[in-house]
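In: Okay, sequence plus prediction incoming.
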Amino acid sequence: MQEVSGWVAKLTDMVLAYAPKLALAIIVLIVGIKVINKLATLARRAMEKAGISNNITPFLSSILGISLKVLLFFSIAGMVGIETASFIAVLAAAGFAVGLALQGSLSNFAAGIIILIFRPYKAGDWIEVNDKFGKVEEIQIFNTLIVTPGRKTLIIPNGQVVESIVTNYSEKGFIRVELNVTMPYAESFPKVKEIIMEVLQGIPNVLEDPEPEIGIETFDSHNIVLAVRPYTHPDNYWDVTFAAHERIKAAFNQHGIQVAYSEGVEMGSIGD
């Protein structure tokens, strides 16, 4: 009986010693899971608003939720007195091995996370990366998909994007259309400038602010080369370009402006 009483006393002492920690751990577990699920939901909604693919947002939000739950598990284990050093060592070794095997993929994945956080661009933006120009169609886990004006889909690894200079033409909401137009030396520049400005003001999607810019760029052996610079939304770049070519040519014909072409200079060619 004394031996049984001793075991009961030890068990009672153990329960009394661990009960508060266990109760606190259970409370932290319940509250922690609810908070983590809420954070994962908020992260998923934020990614959807940012234009991230619906095929990716569940995956990323799941990774976030699992990572936070693992941290929660180690925190609770430490609260109740369980040694976590061995678990951490095993996970670290496994993570190191996986990291070596998937070094390139993990680099692109990490770059994708950086893009999502700092948002140098989003779906629908017109960007230029490594001399490749196009509209962002989708930001995937490992790659960014852009569609060129020629309807080609380019798949660019996110690691290359992060390491390169990215030009975002949609950031300011407008882009400058760069045209070169030639006029003969016999014509008056103020007159030709007025004609071109009137043409630009009549083209849909040419912005009033910033105002179109027209000036003399250089002198050719047969012509004066004018720089014509209207502004428009990136989505309307080519529509404005083609309309400007057509209408300026028609206006020149209407006003009897004869343009002599010299080698290497074409009316309405897009500048560099």
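Out: Here it is on my side, so go on. Here the structure is a predicted model, which means the values were calculated and not measured. Numbers count the residues shown, from 1 in each chain.
In: alpha carbons only for contacts and neighbour counts from here, please
Out: Fine.
In: and the residue lying closest to Gln201 once chain neighbours are set aside, helix, strand or coil?
Out: Here the nearest residue to Gln201 in space, its sequence neighbours aside, is Glu208; by Cα to Cα, 6 or more residues apart in numbering that works out to 7.7 Å. Secondary structure assignment for Glu208 (DSSP: H, G, I helix; E, B strand; the rest coil): coil.
In: Tell me how many other residues surround Glu208.
Out: Neighbouring residues of Glu208 were enumerated by other Cα atoms under 10 Å; the total is 12.
In: ok, which stretches of the protein are strands?
Out: Counting by DSSP state E, the chain has strands at residues 126-129, 132-139, 143-147, 153-157, 166-168, 175-176, 179-184, 213-219, 223-229, 231-232, 269-270.
In: Do I have it right that Ile195 meets Ala250?
Out: No. With contact defined as Cα atoms under 8 Å, Ile195 does not reach Ala250; the gap is 10.8 Å.
In: thinking again about what came up before, okay, the strands of the chain, which one's buried deepest?
Out: Of all the strands of the chain, strand 231-232 carries the top mean neighbour count, a mean of 24, counting by mean count of other Cα atoms under 10 Å.
In: second one coming, line it up with the first:
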Amino acid sequence: MDFNQIAQVASALLTQFGLKIIGAILLWVVGQKLIEFGLKLVRRGFRTQDVDSTIVNYLLNIISVTLRVVLIVALLGFFGIETTSFAALLAAAGIAIGAAWGGLLANFAAGAFLIVFRPFKVGDFITAGGVTGTVVELGIFATSINTPDNVMTIVGNNKISSDNIQNFSTNAFRRVDLVAQLHHDVDHNEAIALLKARISEIPNVLKTPAPDIEILNFTLAGPVLAVRPYCSNDNYWQVYFDTNKAIREVFTEAGYPAPEEPFSFSGSSQNIADSHMPSPLS
């Protein structure tokens, strides 16, 4: 047995394998750099064409995954592995993964539909999948929504597409819905006039359409007014809280009595309550 010859052959094989390892590392590094550079060029091209950022992020995610899969196949070919059989194996694995991860594929398909039909875009304030907030990103599998209390929430695209979607940013303005309870003795026409005058002075309340203040319904305590000013989407909560304050201030300044509870279980009111509602024991 010629140990020198064996050592030479082993050294040649190790050298060849080592060179392949180094070449594979270089190929991986160069490939990653080229992919990043290509993605930057694609992003820049989309920006020059004023393509919506939602579509850009979605397409870049798909391109990035596809190019990295191609890079891995190229590395396997560099080591002499038959890529045809690998492709067949990858397809079989894809079928198995698809069966096991049906939910992820459903989210992927739903994301594609959201991109095509575009019920919302990045920056819109929406309610979707049971979550209300501003859309930060529409990803391949999920959508990131930042809620008003500053909590980043990730919602699966399939849940969003299979449920109702409310987009508050589509229209230029929206209505604030509030109610005001009046006492029986209060003149509702006077209360409506006072509220309209005060609410029209609230900053960011639109003049057109004008605030709607009308009788909504009646309770045992008295009539209930619907108080509905209009404002832009950005000023919704400011107008909401300022309108509540205005209702309180107007009624206090006018000296309106506070609405009484419809039922009371003390004194003579007990008989009134019994005349309007059955006994709990009946």
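Out: Received, thanks. Computed from a predicted model, the values in this text were never measured in an experiment.
In: re the thing from before, so which of the strands of the first structure is nearest Ile33 of the first structure?
Out: With respect to Ile33 of the first structure, and counting by Cα to Cα, the nearest of the strands of the first structure is strand 132-139 at 29.0 Å.
In: what about the closest one, how far off from the second structure?
Out: When the second structure is overlaid, strand 132-139 of the first structure sits 2.4 Å from its aligned residues on average, using mean Cα distance after the TM-score superposition for the first structure.
In: got the angle for that strand vs strand 143-147?
Out: Using axes from the mean of the first three to the mean of the last three Cα atoms, to 10 degrees, one finds that strand 132-139 of the first structure and strand 143-147 are set 120 degrees apart in direction.
In: Strand 153-157 and strand 132-139 of the first structure, what's the angle between them?
Out: With the same axes, to 10 degrees defining the directions, strand 132-139 of the first structure sits at 80 degrees from strand 153-157.
In: could you say what helices and strands strand 132-139 of the first structure packs with?
Out: Here strand 132-139 of the first structure is seen to pack against strand 126-129, strand 143-147 when contacts are counted using 3 or more Cα pairs under 8 Å, 6 or more residues apart in numbering; DSSP states H and E.
In: Those: which one's closest to Ile26 of the first structure?
Out: Set against Ile26 of the first structure and scored by Cα to Cα, those come closest in strand 143-147, at 41.0 Å.
In: roughly how far out does the closest one sit from the chain middle?
Out: Its chain's average C-alpha position is 10 Å from that of strand 143-147 of the first structure, according to Cα atoms, centre = their mean, to the nearest Å.
In: Over to stretch 87-106 of the second structure?
Out: With Cα atoms, centre = their mean as the basis, stretch 87-106 of the second structure stands 28 Å off its chain's centre.
In: Same question for stretch 135-155 of the first structure.
Out: 11 Å.
In: how about that stretch, which residues of the second structure does it hit?
Out: When the second structure is aligned by TM-score structural alignment, the counterpart of stretch 135-155 of the first structure is residues 134-154.
In: what does that stretch rub up against?
Out: Outside of stretch 134-154 of the second structure, the residues that reach it under the criterion Cα atoms under 8 Å, 6 or more residues apart in numbering are 54, 57-58, 61-62, 104-105, 107-108, 110-112, 121-126, 131-133, 155-157.
In: residues contacting Val206 of the first structure?
Out: Val206 of the first structure sits in contact with 200, 230-232, 240, where contact means Cα under 8 Å, 6+ apart.
In: Which position in the first structure pairs with Cys231 of the second structure?
Out: Under the alignment (TM-score structural alignment), Cys231 of the second structure maps onto Thr232 of the first structure.
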